[in-house]
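Participant: Give me coordinates for this.
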Amino acid sequence: MEPSKVYFTNLRTHNSVSLPEKLKRLIKKAGIGTIDFDKKYVAIKIHFGEPGNLAYLRPNYAKAVADVVKELGGKPFLTDCNTLYVGGRKNALDHLESAYENGFSPFSTGCHVIIADGLKGTDEALVPVEGGEYVKEAKIGQAVMDADVFISLAHFKG
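Facilitator: Below you'll find the model as predicted:
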């Protein structure tokens, strides 16, 4: 397998270029323009954060990606699945409330928020895991499966 290309941008900012603008430049340089987004539903997977927690990417970065997707003709939406544990993301209503509280709304990001596995976390598709030693199939939120394109805005943990 060929090694992945890693793209870097300097996080220093100045008056003329913001970090979200640098993100737009970075994803364009990485080749997002080569993807056919025309009239396609684009799931942008992002962690919305628990209320009172700061361990998530800020909404302005999600907006930067959504803006580029729209420029390329796509129909983006932000998404994540409910959690199995008790907290602010255990069902779609609480999850949406957490997302809105942390600044993820259609008004701030330029796209809708859809909880991929539905109201109670049961709207899912079973996907086989080929060669899986311990896990033979994965439960994937149906809205993710229904999307035409999937973009992951992952955050580091550790």
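
Participant: Only C-alpha atoms from now on, for both contacts and neighbour counts.
Facilitator: Will do.

Participant: I'd assumed Ile151 was in a strand, is it?
Facilitator: Yes: assessed by DSSP: H, G, I helix; E, B strand; the rest coil, Ile151 belongs to a strand.

Participant: Against which helices or strands is the lengthiest helix in the chain packed?
Facilitator: Selection of the longest helix in the chain by residue count, based on DSSP state H, yields helix 59-71. Taking 3 or more Cα pairs under 8 Å, 6 or more residues apart in numbering; DSSP states H and E as the contact definition, the neighbouring helices and strands of helix 59-71 are helix 19-29, strand 41-46, strand 75-80, helix 106-109.

Participant: Another for comparison:
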Amino acid sequence: MQETITNKQIASPTTGAGTLRLLFHDCLPNGCDASILISSAPFNKAERDADINLSLPGDPFDLIVRAKTALELSCPNTVSCSDILAVAARDHVVMLGGSYYNVFLGRKDSRSSQASSIEGKLPKPSMKMSQMIDLFAASGFNVQEMVALSGAHTIGF
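Facilitator: You can find the predicted model right below:
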């Protein structure tokens, strides 16, 4: 998986920041369950197609698919996409000069994803600071943690 992450970052230097952002958009609304990776179906608009997620870049999605494919060939039905996303984000942070941190594994992938379930759970560019503080507080984050998470989007730039 490390080779897949490194190759993708070399080919597209914004992949690290995009992967970190994808993890954030997956985890903040409903927990780290890879529901952001599920595509919409004819009768269900998935999270990835919610207006706030339409600006997520394609490289991180491609990275997760490549890593999952490689892992499935060597150890089928073992590693979840949510664990791959968490490890890929951590590895990009380290690759781009950030600190190493442990990623505990064992996440289960969601089998459902609804755009409506994330409404009001992710910060919008037009939000006032007080609204952002309230939004993050509702998920258990203080102001310092909010600033760290928000600033992490700039990694690698």
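
Participant: Need the TM-score between these chains.
Facilitator: Structural agreement between the two chains, given as a TM-score (TM-score structural alignment, normalised by the length of structure 2), stands at 0.31; 78 aligned residues with a Cα RMSD of 4.8 Å.

Participant: on that earlier part again, among the helices and strands packed on helix 59-71 of structure 1, which comes closest to His95 of structure 1?
Facilitator: The stretch from the helices and strands packed on helix 59-71 of structure 1 with the least distance to His95 of structure 1 (Cα to Cα) is strand 75-80; that distance is 9.0 Å.

Participant: same for the closest one, what does it pack against?
Facilitator: Packed against strand 75-80 of structure 1 by the contact rule (3+ Cα pairs under 8 Å, 6+ apart) you find strand 41-46, helix 59-71, strand 112-115.

Participant: What are the buried residues along it?
Facilitator: Of the residues in strand 75-80 of structure 1, those buried under the neighbour-count criterion (16 or more other Cα atoms under 10 Å) are 75-80.

Participant: orientation of the next helix or strand after it relative to strand 75-80 in degrees?
Facilitator: Moving toward the C-terminus from strand 75-80 of structure 1, the next helix or strand (DSSP states H and E) is helix 92-101. Relative orientation of helix 92-101 of structure 1 and strand 75-80, computed by axes from the mean of the first three to the mean of the last three Cα atoms, to 10 degrees: 110 degrees.

Participant: got the buried residues for helix 92-101 of structure 1?
Facilitator: Taking 16+ other Cα under 10 Å as the criterion, helix 92-101 of structure 1 shows 92-100 as buried.

Participant: quick one on the thing from earlier: please point out which parts of the longest helix of structure 1 sit buried.
Facilitator: Using 16+ other Cα under 10 Å as the test for burial, helix 59-71 of structure 1 gives 59-70.

Participant: Looking at these, which one is closest to Ala138 of structure 1?
Facilitator: Within the buried residues of helix 59-71 of structure 1, proximity to Ala138 of structure 1 (Cα to Cα) peaks at Ala62, which comes in at 26.0 Å.

Participant: Would you enumerate the residues in contact with that closest one?
Facilitator: Contacts for Ala62 of structure 1 (Cα atoms under 8 Å, 6 or more residues apart in numbering) come out as 44, 46, 78, 109, 153.

Participant: residues touching Asp59 of structure 2, list them.
Facilitator: Counted by Cα under 8 Å, 6+ apart, Asp59 of structure 2 has contacts 8, 12, 15, 18-19.

Participant: Buried ones among those residues?
Facilitator: Neighbour counting with 16+ other Cα under 10 Å marks 8, 15, 18-19 as buried within those.

Participant: could you dump the helices and strands packed on strand 75-80 of structure 1 to JSON lines with distance to Ala125 of structure 1?
Facilitator: Written out in JSON lines, the entries for those read as follows (distance: least, Cα to Cα, whole Å):
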{"stretch": "strand 41-46", "distance to Ala125 of structure 1": "16"}
{"stretch": "helix 59-71", "distance to Ala125 of structure 1": "25"}
{"stretch": "strand 112-115", "distance to Ala125 of structure 1": "14"}
